[in-house]
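Peer 1: output the structure for:
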Amino acid sequence: MDYRHLGRSGLKVSEITYGNWLTHGSQVEDEAATACVRAALDAGITTFDTADTYANTRAETVLGEALKGERRESLEIFTKVYFPTGPKGANDTGLSRKHVLESAEGSLRRLGTDHIDLYQAHRYDHATPLEETMQAFADLVRQGKVLYVGVSEWTADQLRAGVELARQMGFQLVSNQPQYSALWRVIEGEVVPASRELGVSQVVWSPIAQGVLTGKYLPGQQPPEGSRATDAKGGKDMISRWMSDDVLARVQELKPVASDLGLSMAQLAVAWVLQNDNVAAAIIGASRPEQVHDNAAAAGVTIPADAMARIDEALGDAVVTDPARTADSSPKERLT
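Peer 2: Next comes the predicted model:
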């Protein structure tokens, strides 16, 4: 496993990071989830990403149990705050001081740890002054409950404002967690250039486009039983944007590229995002241990320039590049 620095900080993270969105506490049973975490550890993955809203806090609990007994200093545990938890009361969401501080305590308890390595603002909160949010993060850092602070799906302007406030308050904003894959490249136009300037790394989610880039979904055919595209608990909705016959046919054209490089399709997809030097880590998810081992083998892979060009040619105009899509991902009004 290779490691990369997170932003300009001294923290190193495994470039393949294990995440449990849409799986732990939801799609897969706890025993299978634990097996996937063990597989991640066996593959050299030390960085684990979750969020309090995943399975309405259940995912944090499952991850905490799965990591119990591991040397804490050898792990980097990430979680997030913003989206609704609990009964979804008026203060059960957002980035108010109340919600941030109370959520941090809940995450620490569920994860079974006394500190969070990276605490991330899961979205930008238009209903709370940014100063209030950043002050709450600063206080958690000073208390030693949070070591580093990041965000998720923030625009270039939001990152600039956040980094400046963090600097004034005596801590670093080191990372952004956006969606990024060979099919979804909206961060490349504005977010990545700004992040390079600011010393912020990307920790990217969905590098395999919810499984589409594995090539297992075929144009004109029903999705395989048990796949994400058949999951009624949320997976089916998330993957739907990629399920057109045109996109699926273009993805099939990547198979000879992967074959020529001696990679599986999943490894090609994960290695593709890691070619971007602003990406510190690619988050993988899994419902079976063998998926973890397959994806983890993408660590350290270099894709030659001619193969990168072949990928671009194959996917063509199926690729989404509009920078405005980042702003679209943050709710304009607080969810309750």
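Peer 1: drop to CA atoms for contacts and neighbour counts, all remaining ones
Peer 2: Fine.
Peer 1: ranges for the helices of the stretch 51-200 of the chain?
Peer 2: 58-67, 97-111, 130-142, 156-168, 191-198 (DSSP state H, counting those that start in this stretch).
Peer 1: which of those helices has the highest mean neighbour count?
Peer 2: Between the helices of the stretch 51-200 of the chain, helix 58-67 has the highest mean count of neighbours, a mean of 21, where neighbours are mean count of other Cα atoms under 10 Å.
Peer 1: which elements pack onto it?
Peer 2: Secondary-structure packing of helix 58-67 (3 or more Cα pairs under 8 Å, 6 or more residues apart in numbering; DSSP states H and E): helix 30-42, helix 97-111.
Peer 1: out of these, which gets nearest to M308?
Peer 2: Set against M308 and scored by Cα to Cα, these come closest in helix 30-42, at 27.3 Å.
Peer 1: after the closest one, which helix or strand is next?
Peer 2: Using DSSP states H and E, the helix or strand that directly follows helix 30-42 along the chain is strand 47-49.
Peer 1: can you list the helices and strands packed on helix 58-67 in CSV and add distance to P323?
Peer 2: CSV is the format used below for those (distance: least, Cα to Cα, whole Å):
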stretch, distance to P323
helix 30-42, 33
helix 97-111, 28
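Peer 1: so which of the ones you listed comes closest to T61?
Peer 2: Closest to T61 of those, according to Cα to Cα: helix 97-111, at 4.7 Å.
Peer 1: what's that closest one packed up against?
Peer 2: helix 58-67, strand 76-81, helix 130-142.
Peer 1: columns distance to M265 on top of these, output as TSV?
Peer 2: Shown next, in TSV, are the helices and strands packed on helix 97-111 (distance: least, Cα to Cα, whole Å):
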stretch	distance to M265
helix 58-67	27
strand 76-81	27
helix 130-142	39
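Peer 1: so which of the ones you listed comes closest to I116?
Peer 2: strand 76-81 (6.0 Å).
Peer 1: ranges for the helices of the stretch 201-336 of the chain?
Peer 2: Applying DSSP H, counting those that start in this stretch to the stretch 201-336 of the chain gives helices spanning 235-239, 245-252, 255-261, 265-274, 289-296, 305-315, 324-328.
Peer 1: got the angle between the second one and helix 265-274?
Peer 2: Calculated by axes from the mean of the first three to the mean of the last three Cα atoms, to 10 degrees, helix 245-252 forms an angle of 90 degrees with helix 265-274.
Peer 1: one more, please, to line up against the first structure:
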Amino acid sequence: MEYRFLGRSGLKVSALSFGAWVTFGNQVQVPEAKKILEGALKAGVNFFDNAEVYAGGKAEEVMGQAFKELGTKRSDLVLTTKIFWGGQGPNDKGLSRKHIVEATQASLKRYQVDYFDVIFAHRPDVTTPMEETVRAFNHIIEKGHCFYWGTSEWTAQQIEAAWGVAKRLNLIGPLVEQPEYNLFAREKVEVEYAPLYKEYGLGLTTWSPLASGLLTGKYSKDHIPEGSRFALEAHKGSRERSLVEEKLGKVDKLKKVAEEVGASLAQLSLAWALKNPHVSTVITGASKPEQFEENVQAFKFVPKLTPEIMDKIDEIMQTKPTPSKVYRE
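Peer 2: Take a look at the predicted model:
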């Protein structure tokens, strides 16, 4: 396993990590989770991603119980969660000081741990003053509930605003952003955030490297494997947006590039994301141990992504963003 620093910090995280979204608490319960996590740990994974909203909190319970039963040493783990959607009450959503503090306490209880390594603001909250949010994350750090805080799916402007408050008040700013990043979604990581890497040392923990499974090549317009993500009713909208002729055609062409380097399409797609030097860790998911065993082999294909191969990928995808594009949001 390769380990990278999380942004401009001394925290080392596995370049491939494991996330509980969709699977834990829904498709996967504690017995299966133990097998998957045990395999991930043996492969050297130390970064594990979760959120209060995943399976209504059950994902945190399943992951926490699985680690407890495995007897994993806490200091060997980099545990994270994300806060924004916590329930139906008027104060159970957003990034108010009340919700950040209460959600942190609730997540710690579900996980059965004393602290998180990183807590993310799962989405920006335009209804709460930025100063309140920044102060609240610093409060939970001071209380020892977490060591670092970050953002997820924030704009560059919002991240800069948070850093502006932090600098003015001599507080800790967001260390890391968690955006979607894959061969279909590139602009935020490659263009919008570009000034932030040098200015703030922003790290990235990217999600959906396989575009919800589309970049595994297992889907076609007429074939959706039973038990797969797109077979779930909750992902009907994503299924309809993804399984379209244009995207499926690109996936078929990518399979030939994967064959050329000796990789599966999933391994090629993961290696492509790992090749970006600004990515601290690529979050993967799995409902079966063998899926993660295949994914972790992606490392050996990173050196095979030569400039010529990268050009072939770009020619097929036609998703490489224009560097000169400037965002004003």
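Peer 1: got a TM-score for the pair?
Peer 2: The TM-score (TM-score structural alignment, normalised by the length of the second structure) is 0.92; 322 aligned residues with a Cα RMSD of 2.1 Å.
Peer 1: distance to V270 of the first structure for the helices of the stretch 51-200 of the first structure - can I get that in JSON lines?
Peer 2: Shown next, in JSON lines, are the helices of the stretch 51-200 of the first structure (distance: least, Cα to Cα, whole Å):
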{"stretch": "helix 58-67", "distance to V270 of the first structure": "22"}
{"stretch": "helix 97-111", "distance to V270 of the first structure": "27"}
{"stretch": "helix 130-142", "distance to V270 of the first structure": "31"}
{"stretch": "helix 156-168", "distance to V270 of the first structure": "24"}
{"stretch": "helix 191-198", "distance to V270 of the first structure": "18"}
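Peer 1: mind checking those helices for the one nearest to T302 of the first structure?
Peer 2: Going by Cα to Cα, the one of those nearest T302 of the first structure is helix 191-198, 20.0 Å.
Peer 1: so V251 of the first structure makes contact with A209?
Peer 2: No - between V251 of the first structure and A209 there is no contact under Cα atoms under 8 Å: 10.8 Å.
Peer 1: separation between G262 of the second structure and Q297 of the second structure?
Peer 2: G262 of the second structure is 11 Å from Q297 of the second structure, where distance means Cα to Cα, to the nearest Å.
Peer 1: tell me which of these two has more neighbours.
Peer 2: Under the criterion of other Cα atoms under 10 Å, the comparison of G262 of the second structure against Q297 puts Q297 first, with 19 against 13.
Peer 1: ok, now which ones touch that one?
Peer 2: Residues near Q297 of the second structure by Cα atoms under 8 Å, 6 or more residues apart in numbering: Q267.
Peer 1: how far away is the spatially most central residue of the second structure from I283 of the second structure?
Peer 2: Central residue of the second structure (Cα atoms, centre = their mean): W207, 3.2 Å from the mean position. From W207 of the second structure across to I283 of the second structure, the span is 5 Å (Cα to Cα).
Peer 1: returning to what we had before: more neighbours: which of V251 and A209 of the first structure?
Peer 2: The residue with more neighbours, out of V251 of the first structure and A209, is V251; 26 against 22, by other Cα under 10 Å.
Peer 1: report the contact partners of the more buried one.
Peer 2: V212, L213, G215, A314, L315.
Peer 1: which residue in the second structure lines up with the third one?
Peer 2: G215 of the first structure maps onto G217 in the second structure, with residues paired by TM-score structural alignment.
Peer 1: next, count neighbours for its match.
Peer 2: As a burial measure, G217 of the second structure scores 16 neighbours (other Cα under 10 Å).
Peer 1: hmm, back to that, A232 of the first structure: which of the helices of the stretch 51-200 of the first structure is closest?
Peer 2: helix 58-67 (17.7 Å).
Peer 1: how close does that closest one sit to the second structure?
Peer 2: For helix 58-67 of the first structure, the mean distance to aligned residues of the second structure following superposition is 0.7 Å (mean Cα distance after the TM-score superposition for the first structure).
Peer 1: that helix vs strand 76-81, what angle?
Peer 2: Using the same axes, to 10 degrees: helix 58-67 of the first structure against strand 76-81 is 170 degrees.
Peer 1: ok, and the closest non-adjacent residue to Y3 of the first structure?
Peer 2: S14 (4.5 Å; Cα to Cα, 6 or more residues apart in numbering).
Peer 1: I should have written K167 of the second structure there, sorry.
Peer 2: Once flanking residues are discounted, K167 of the second structure sits nearest to G173: 7.6 Å by Cα to Cα, 6+ apart.
Peer 1: so that neighbour touches E160, yeah?
Peer 2: No - assessed by Cα under 8 Å, G173 of the second structure is found out of contact with E160, at 9.3 Å.
Peer 1: what's the burial count for V319 of the first structure?
Peer 2: 15.
Peer 1: residues contacting it?
Peer 2: Neighbours of V319 of the first structure in contact, by Cα under 8 Å, 6+ apart: A182, L183, W184, R185.
Peer 1: quick check, nearest of those residues to D92 of the first structure?
Peer 2: For those, the nearest to D92 of the first structure is W184 (30.5 Å; Cα to Cα).
Peer 1: mind checking how far that closest one is from S264 of the first structure?
Peer 2: Applying Cα to Cα, the value for W184 of the first structure to S264 of the first structure is 20 Å.
Peer 1: mind listing what the residue of the first structure most remote from its centre touches?
Peer 2: What lies farthest from the middle of the first structure is G220; by Cα atoms, centre = their mean that is 30.2 Å. Going by Cα under 8 Å, 6+ apart, G220 of the first structure touches D245.
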